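[1] Below is the sequence, then the predicted model.
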Amino acid sequence: MSSIKKIVVVGLGYVGLPLAVALARKFTVIGLDVDAARIAQLIAGHDRTREIAGEALARTTLTFTQSAEDCRAADVYIVTVPTPVDAANQPDLTAVIAATRMIAQAIDPAKRPTVIYESTVYPGVTEGICGPEIERAGNLQRGRDFRLGYSPERINPGDKTHSIDQITKVIAGEDEEVVEQLAEMYGAITSGGVFRAASIKAAESAKAIENAQRDINIAFMNEVAQILSKIDVSVWDVLAAARTKWNFLPFEPGLVGGHCIGVDPYYLSHLAQQLGHDPQFILSGRAINDGMGAWIADALHERLGGKAGKALVLGLTFKEDVPDLRNSRTVDLVARLRELGHRVEVADPLADPDEIAREYGLSPVDPGGSRYDLVIGAVAHGEYRDLATDELEKLVESDGMLADLKGMWRDRQLNPAINRWSL
């Protein structure tokens, strides 16, 4: 019989909600989020992240709350709050520390609960920062009153194939008993099984390098695209040929944002710098990817002969077919175009207009019926991929330019008067 009677998941965003819903199929689970509006929406059966369907929310036994009082005396606490970077690209652990302090007040030492962190951190944070903070804030002793575990999140927004109930969960704990507890809990909800990492630091490191590896590979593709643009060759044509080799890695160029790939390498580089190591490779990739929006804007402006005009950017979310606006790098493209004098309008069929205005100060438009000197396909949403050819042509002025950053219209036969550009 399981010793896990009550689980609290702290943070109900893209990571926490799918995890809490999955766990609630097997255990008694409380989902805590400090955002009152978020809790109200979930209780009403609406998930604005589109990760959990309304019918699944209606069926779940998960209890939603914004009150820490409801979270006392649990057997397991799981922290899934955001870990962004600040304006200087330094790790921002504000939300993690706040969640940690809340848990410290909720712990019943008699239960000796396990506190598991899923939030992405740099190696050493769980044991070196979070554990001591629980001790301090709750007047508790690690090992005697609570124990620590780590299991890196692997949620990929919009990906229904690699969902929480199918992926392999990496787990780690401060002792073997904790590891087996995590194996029991996570093993109960995923067909992918669990992998027991050698240590908590090893599990933290695995998460950091997974995303840093993707970031570096995408940076290589972006640099290749920049090089090839100088000889008027599309990187998409080159990739089509290169992919015929059996061991070619099919990474693609583009704007790198989101909550992981555009952020996690900075956590790894922060640790490196703390240890006196200069992380040249990691930061070089970050510099290329962070500068991609401005480079695209400059390349397009040059292609237009330095003449500014009316521009439309299609897509603001960090990837296709999701409403997630976190760390959108399309806004870098918009900002640079405006610096160059272009009158820029933006559109996105999935992102929340209020969130766009709140986070980036932009007001999305419905582009139907308007024509533009420059139309940029920045995010390959299904609605844009499937846009009828005549509708696409109607967006572009007779002598205007169509820029296809994701290669989604590269096979379209368009009016030859339209000036076409692609990475």
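    Received it, and whenever you're ready, just let me know what you need. Every value quoted in this text rests on a predicted model; they were computed, and no experiment measured them.
[2] going forward, measure contacts and count neighbours with C-alpha atoms only.
    Fine.
[3] What segments of the stretch 1-150 of the chain are strands?
    Assigned by DSSP state E, counting those that start in this stretch, the strands in the stretch 1-150 of the chain fall at 7-10, 29-32, 63-65, 76-79, 114-117, 147-150.
[4] In this structure, which residue is most central in space?
    Closest to where the C-alpha atoms of the chain average out (C-alpha atoms, centre = their mean) is H259, at 2.9 Å.
[5] Let me know how buried the closest residue to that one other than its chain neighbours is, in neighbour terms.
    Spatially, and ignoring its direct neighbours in sequence, H259 is nearest to R326 (6.0 Å; C-alpha to C-alpha, 6 or more residues apart in numbering). By other C-alpha atoms under 10 Å, 16 other residues sit near R326.
[6] List the contacts of R326.
    257-259, 317-318 (C-alpha atoms under 8 Å, 6 or more residues apart in numbering).
[7] so where do the strands sit in the stretch 151-300 of the chain?
    Ranges of strands in the stretch 151-300 of the chain, per DSSP E, counting those that start in this stretch, are 169-173, 194-196.
[8] Which residue is the nearest non-sequential neighbour of R147?
    R147 sits nearest to T114 (C-alpha to C-alpha, 6+ apart), 4.7 Å away.
[9] what number of residues lie near the one you found?
    Residues near T114, counting by other C-alpha under 10 Å, number 27.
[10] Then the one 5 residues further on?
    When neighbours are defined as other C-alpha under 10 Å, S119 has 26 of them.
[11] of all the contacts of R326, which comes closest to Q166?
    H259 (21.1 Å; C-alpha to C-alpha).
[12] these two touch, right, the closest one and N327?
    Yes. Counting by C-alpha atoms under 8 Å, H259 touches N327, with 6.5 Å between them.
[13] any common contacting residues for these two?
    With C-alpha under 8 Å, 6+ apart as the test, H259 and N327 reach no residue in common.
[14] and here's the other structure:
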Amino acid sequence: MTTPPLPHRIAVIGLGYVGLPLAVTLARSFPVLGFDIDQGRVGELRRGEDRTREVAPEALRDSRLAVSADPADLPGHAIYIVTVPTPVDAMNAPDLGPVRSAARTVGRALKGAVGSGAIVVFESTVYPGVTEDICGPIIAEESGLVCGRDFFLGYSPERINPGDKVHTVDRIAKVVAGQTPEVAAKLADIYGTVTSGGIHLAPDIKTAEAAKVIENAQRDINIAFINEIAMIFGKLGISTHDVLEAAGTKWNFLKFQPGLVGGHCIGVDPYYLAYRAEELGLQARIILSGRAINDGMSRHIAEAVSSRLPAAGRVLVLGLTFKEDVPDLRNSKVADLIAHLTGLGHEVAVHDPLADPDEAQHEYGLMLSPRLDALSGFDAVVAAVPHRAYRDLPGQGLAALLKPGGLIADIKGLWRSRPLPEGLRYWTL
């Protein structure tokens, strides 16, 4: 953090959960342009608003970051950092559409910049080979330049954890790789200027891509193990949370929790590695088995709740975002849970204090109940996402939502240690 600022002009492509915090952080030391194709997003950022809540309003207003939705503002930068999403399609195959589009945008910005030495860095999570085998040729075709002579490639995997105010981009270790040792060194200087977490120089771009994709695959597999034992212990009438609490007293026990696994990283990234393995003639058995278990948890929980209810019960689901205390609705497995409960004949209402109602309607066709205190008379309340508003909900407030003898389905065990009003039934994984 003591390295003097370097005179590089940087453009960050994509201003979502990853790109915006990175761009704001870089703008403390460099001239930075944040680019996004969403004009509405750029407009809100200019007003000092961030719907993702990753950057505080005062930090955004005080930042020297310039933002634009006009590709004409992109030429002339020394460093281009691509932070667009990398989702999967309906068949769980990698959807490289956003990253291909970003590569084309950068290529057009570089047209005519012969010998400029511009560096294009990808932070988007991909399988090994995408940066050099797919993105590099697209940039070369669009720009008319030669990769490795007129422009160079780099990779530095993002490690943003939505809602995490401790492991922020200016505090975490950054893995960096470049097409040449000189490019890698330059990127290490730039990222090293803005993070106190240190720099790890990977030997090549494919290694850095692989490191990122296994980080989330490893977590996915560990959670899948816990979800599988939760199914077993449920049949035995044992609380998984009690078992984990006891096992967690051993010094090297890995403390994962059961539940729904969604979001744009853990629920998606393993499919990228499995896809690449299949291309190589290999079967990623452990990776895909873990994905199958975790993707099946919404059905398992819906059936467990349904078995404890009348055939056509009224169910209130608390929480729709993929994770507690964030507004991010991407790849929410709660939506799958709701679909299964509805398919089993139940009438389902949904409440979430952080989710955007328009986005919930657009993405999942779900209408959010605006006020929790206006709801009552449910056969079951399903605590799907442990937002603070729900963690702080008093027992009487919870009881007011339910019919006498109603069921509290506490997926994450957030109320398991709290005395609850008499007459209510309680279930958890």
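    It's in. The shown structure was predicted, so the numbers you read here are calculated from the model rather than taken from an experiment.
[15] Just put the strands of the stretch 1-150 of the first structure in CSV and tack on distance to I129 of the first structure.
    Output for these, formatted as CSV (distance: least, C-alpha to C-alpha, whole Å):
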stretch, distance to I129 of the first structure
strand 7-10, 18
strand 29-32, 22
strand 63-65, 27
strand 76-79, 14
strand 114-117, 12
strand 147-150, 12
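[16] Please tell me how far the residue in the second structure that T114 of the first structure lines up against sits from Y155 of the second structure.
    Residue pairing (TM-score structural alignment): T114 of the first structure is matched to I119 of the second structure. Distance, I119 of the second structure to Y155 of the second structure, using C-alpha to C-alpha, to the nearest Å: 10 Å.
[17] Tell me the residue in the first structure aligned with R61 of the second structure.
    Using TM-score structural alignment, R61 of the second structure sits opposite A58 in the first structure.
[18] and the residue lying closest to that match once chain neighbours are set aside, what does it touch?
    By the measure of C-alpha to C-alpha, 6+ apart, the closest residue to A58 of the first structure outside its immediate chain neighbours is G45, 6.0 Å from it. By C-alpha under 8 Å, 6+ apart, the contact set of G45 of the first structure is 54-55, 57-58.
[19] V344 of the first structure now?
    Contacts of V344 of the first structure by C-alpha under 8 Å, 6+ apart are 310-313, 334, 337-338.
[20] Counterpart of it over in the second structure?
    If you follow V344 of the first structure across to the second structure using TM-score structural alignment, you land on V348.
[21] Could you say which helix or strand holds that match?
    According to DSSP states H and E, V348 of the second structure maps onto strand 347-351.
[22] In the first structure, what range does the next helix-or-strand element following that strand match?
    Tracing the chain past strand 347-351 of the second structure, the next element assigned as helix or strand by DSSP H and E is helix 357-364. Counting by TM-score structural alignment, helix 357-364 of the second structure falls onto residues 353-360 of the first structure.
[23] Can you give me the buried ones in that stretch?
    Residues 353, 356 are the ones in stretch 353-360 of the first structure that count as buried (16 or more other C-alpha atoms under 10 Å).
[24] OK, contacts around the closest residue to T168 of the second structure other than its chain neighbours?
    Nearest residue to T168 of the second structure, sequence neighbours excluded (C-alpha to C-alpha, 6+ apart): I160, at 6.8 Å. Going by C-alpha under 8 Å, 6+ apart, I160 of the second structure touches 17-18, 167-169.
[25] Just give me which of these are shared by the first structure.
    Among the contacts of I160 of the second structure, the ones still in contact in the first structure (both residues aligned by TM-score structural alignment, their matches' C-alpha atoms under 8 Å) are 17-18, 167-169.
[26] Show me what the longest strand belonging to the second structure is packed against.
    Ranked by residue count, the top strand of the second structure under DSSP state E comes out as strand 402-410. Packing contacts for strand 402-410 of the second structure, counted by 3 or more C-alpha pairs under 8 Å, 6 or more residues apart in numbering; DSSP states H and E, involve strand 378-383, strand 425-428.
[27] So which of those strands is the most surrounded?
    Mean neighbours per residue, mean count of other C-alpha atoms under 10 Å, is largest over those for strand 378-383, with a mean of 24.
[28] so where is it in the first structure?
    Aligned by TM-score structural alignment, strand 378-383 of the second structure corresponds to residues 372-377 of the first structure.
[29] Mean deviation, that stretch versus the second structure?
    Comparison of stretch 372-377 of the first structure with the second structure after fitting gives an average deviation of 0.4 Å (mean C-alpha distance after the TM-score superposition for the first structure).
[30] Name the residues that touch that stretch?
    Taking C-alpha under 8 Å, 6+ apart as the rule, stretch 372-377 of the first structure contacts 309-315, 384, 395-397, 399-406.
[31] Likewise for stretch 319-329 of the second structure?
    Applying C-alpha under 8 Å, 6+ apart, the contact partners of stretch 319-329 of the second structure are 51-53, 162-163, 261-263, 330-335, 350-356, 359-360, 383-388.
[32] In the first structure, what stretch matches that stretch?
    Going by TM-score structural alignment: stretch 319-329 of the second structure matches residues 315-325.
[33] Compute the first-to-last residue distance for that stretch.
    Its first and final residues considered, stretch 315-325 of the first structure spans 10 Å by C-alpha to C-alpha.
[34] Stretch 311-325 of the first structure now?
    One end of stretch 311-325 of the first structure sits 21 Å from the other (C-alpha to C-alpha).
[35] ok so, going back, which of the contacts of G45 of the first structure are buried? Put it as a PyMOL command.
    What follows is the PyMOL syntax selecting those of the contacts of G45 of the first structure that are buried according to 16+ other C-alpha under 10 Å:
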select buried, resi 57
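[36] Throw the contacts of G45 of the first structure into a markdown table and include distance to A241 of the first structure, thanks.
    Formatted as a markdown table, these follow (distance: C-alpha to C-alpha, whole Å):
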| residue | distance to A241 of the first structure |
| --- | --- |
| G54 | 43 |
| E55 | 44 |
| L57 | 45 |
| A58 | 48 |
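[37] Helices - which of the contacts of G45 of the first structure land there?
    Secondary structure from DSSP state H places 54-55, 57-58 of the contacts of G45 of the first structure in helices.
[38] Return the closest of these with respect to E210 of the first structure.
    Of all these, E210 of the first structure sits closest to L57, with 30.6 Å by C-alpha to C-alpha.
[39] Onto which residues of the first structure does the lengthiest helix in the second structure map?
    Criterion DSSP H: the longest helix present in the second structure is helix 205-236. The aligned range for helix 205-236 of the second structure in the first structure is 200-231, by TM-score structural alignment.
[40] Buried residues, the matching stretch. List them.
    In stretch 200-231 of the first structure, counting by 16+ other C-alpha under 10 Å, buried: 200-209, 211-212, 214-226, 229.
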